[in-house]
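Asker: I'll drop the sequence and a predicted model, then ask my questions.
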Amino acid sequence: MLYRYNDFLESMIFQFKEGRDIALRPVFFHEVMQELNDKFRQYAIVLMPSSKEKMLERGFLPVREMLQACKLEIIEPFYKTSNHKQSLQNMQNRALISQVIQRRSDVSLPQKPLLLVDDVCTSGSTILCAYQKLLPHTYKIEALVLAAHPLFVESCDEKGLLKRMRFSIL
């Protein structure tokens, strides 16, 4: 986690994603890009999926764009079966994310550690789902999110997420 999700960051991400303000792409990971490239040089980045509808609407994949200056291999082994936005779901429906996120059979995983990357972590359900679907992968799996919602940060210990999966903090 690089930042705690707040009103300012929410408006920046919204402007970038929904306002299609692609000029903002370098600002999100800019301050840590060199460290990201150095610290995780042996890793491949795994992006969390966007729905096909959102991708077509925006014309780009937000996290891929944010990581344009990244030198690491970037793969997209997941897809969404529906336009399911986690932040709009209640806690019960967030648990259903494993039915929405599916593993693509046409994308093979590289034989190296994986770094799961997403822009916003609200409940941890998306990252945890991806992690569980990648468990047969025998290499190390870590996660990095641009911003985590304060409620997620506060509840990490209660849910035991940090014990089940290492969240990287640069």
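Answerer: Cool, the structure landed.
Asker: C-alpha only now, for contacts and for neighbours.
Answerer: Will do.
Asker: run through the strands of the protein in chain order.
Answerer: 3-4, 44-47, 73-75, 78-80, 101-103, 114-121, 141-148, 166-167 (DSSP state E).
Asker: switch those strands over to JSON lines; also include mean neighbour count and distance to Glu35.
Answerer: Output for those, formatted as JSON lines (neighbours: other CA atoms under 10 Å; distance: least, CA to CA, whole Å):
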{"stretch": "strand 3-4", "mean neighbour count": "16", "distance to Glu35": "15"}
{"stretch": "strand 44-47", "mean neighbour count": "22", "distance to Glu35": "14"}
{"stretch": "strand 73-75", "mean neighbour count": "17", "distance to Glu35": "15"}
{"stretch": "strand 78-80", "mean neighbour count": "19", "distance to Glu35": "26"}
{"stretch": "strand 101-103", "mean neighbour count": "18", "distance to Glu35": "29"}
{"stretch": "strand 114-121", "mean neighbour count": "24", "distance to Glu35": "14"}
{"stretch": "strand 141-148", "mean neighbour count": "21", "distance to Glu35": "13"}
{"stretch": "strand 166-167", "mean neighbour count": "16", "distance to Glu35": "16"}
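Asker: for Phe16, which of those strands is the nearest?
Answerer: Closest approach to Phe16 among these is made by strand 114-121 (11.5 Å; CA to CA).
Asker: so what does the closest one touch, helix or strand wise?
Answerer: strand 44-47, helix 62-66, helix 125-133, strand 141-148 (3 or more CA pairs under 8 Å, 6 or more residues apart in numbering; DSSP states H and E).
Asker: hold the first one in mind and look at this next one:
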Amino acid sequence: MKSLTTLIALAFGVSQVAALAIPRSMASGPVAEEAVPTYDKRSMASGPVAEEAVPTYDKRSMASGPVAEEAVPTYDKRSMASGPVAEEAVPTYDKRSMASGPVAEEAVPTYDKRSMASGPVAEEAVPTYDKRSMASGPVAEEAVPTYDKRSMASGPVAEEAVPTYDKRSMASGPVAEEAVPTYDRK
């Protein structure tokens, strides 16, 4: 009986040690909260843990919610950011071509891949929009002045592009009609 008691005591002790050895990445609730100081896999953290883990949060690209918002200052993979994080990440947002919504709009000033832009971003990007041939809608309309590939233009853009439309032979619809005066007819 005494040995049985000893075994039970040992088993209890082992269980306690095992509890302390639980991979913190799987922790939740109060345990996760206390585990923050040495929480090695914070990228999997959620709730209160993730929030407090921000200071040394190595994998912020996976962060979401409050953590992502506070992680912005040293957020290395902002291209994956979304929501509030993406918005604040604009200043040093390296992969703006993947941006969307509010981020894309603010990213225009240094938006390297505007050819992929759409919506409000594309509209504001016109001034330095290098690949206007891919433009559409409002962007295409404003891009006419320096629109290098007007032969691909259509709709309102094509109509306004007529004056300096180099490849009118490819024009169709309203463009072709207005282009007649200087239409080479080859």
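Answerer: Looks like it came in fine. Treat the numbers as computed from the prediction; the structure is a model and nothing was measured.
Asker: quick one: TM-score?
Answerer: The TM-score (TM-score structural alignment, normalised by the length of the first structure) is 0.23; 57 aligned residues with a CA RMSD of 4.1 Å.
Asker: using JSON lines, lay out the helices and strands packed on strand 114-121 of the first structure together with distance to Asp38 of the first structure.
Answerer: Shown next, in JSON lines, are those (distance: least, CA to CA, whole Å):
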{"stretch": "strand 44-47", "distance to Asp38 of the first structure": "12"}
{"stretch": "helix 62-66", "distance to Asp38 of the first structure": "17"}
{"stretch": "helix 125-133", "distance to Asp38 of the first structure": "23"}
{"stretch": "strand 141-148", "distance to Asp38 of the first structure": "14"}
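Asker: which one, of the ones you listed, ends up nearest to Ile101 of the first structure?
Answerer: helix 125-133 (7.6 Å).
Asker: re the thing from before, and of the strands of the first structure, who's closest to Gln15 of the first structure?
Answerer: It is, among those and with distance given as CA to CA, strand 114-121, at 13.5 Å.
Asker: residues contacting Phe14 of the first structure?
Answerer: The contact partners of Phe14 of the first structure, by CA atoms under 8 Å, 6 or more residues apart in numbering, come to none.
Asker: for Ile74 of the first structure, which of the helices and strands packed on strand 114-121 of the first structure is the nearest?
Answerer: Minimum separation from Ile74 of the first structure across those (CA to CA) falls at strand 44-47, 4.7 Å.
Asker: can you say which of the strands of the first structure is nearest to Val63 of the first structure?
Answerer: Using CA to CA, the nearest of the strands of the first structure to Val63 of the first structure is strand 114-121, at 6.3 Å.
Asker: tilt between that closest one and strand 141-148?
Answerer: Note on geometry: by axes from the mean of the first three to the mean of the last three CA atoms, to 10 degrees, strand 114-121 of the first structure and strand 141-148 are set 20 degrees apart in direction.
Asker: closest to Gln102 of the first structure out of the helices and strands packed on strand 114-121 of the first structure?
Answerer: Per CA to CA, nearest to Gln102 of the first structure of those: helix 125-133, 8.2 Å.
Asker: elements contacting the closest one?
Answerer: Packing contacts for helix 125-133 of the first structure, counted by 3+ CA pairs under 8 Å, 6+ apart, involve helix 97-100, strand 101-103, strand 114-121.
Asker: distance to Lys54 of the first structure added to those, as CSV?
Answerer: As requested, those are exported to CSV (distance: least, CA to CA, whole Å):
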stretch, distance to Lys54 of the first structure
helix 97-100, 14
strand 101-103, 15
strand 114-121, 15
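Asker: nearest to Leu144 of the first structure, out of the ones you listed?
Answerer: Leu144 of the first structure lies closest to strand 114-121 among these, at 5.0 Å (CA to CA).
Asker: after the lengthiest helix in the second structure, next one along is what?
Answerer: The longest helix of the second structure (DSSP state H) is helix 2-20. Sequence order places helix 29-35 as the next helix or strand after helix 2-20 of the second structure, per DSSP states H and E.
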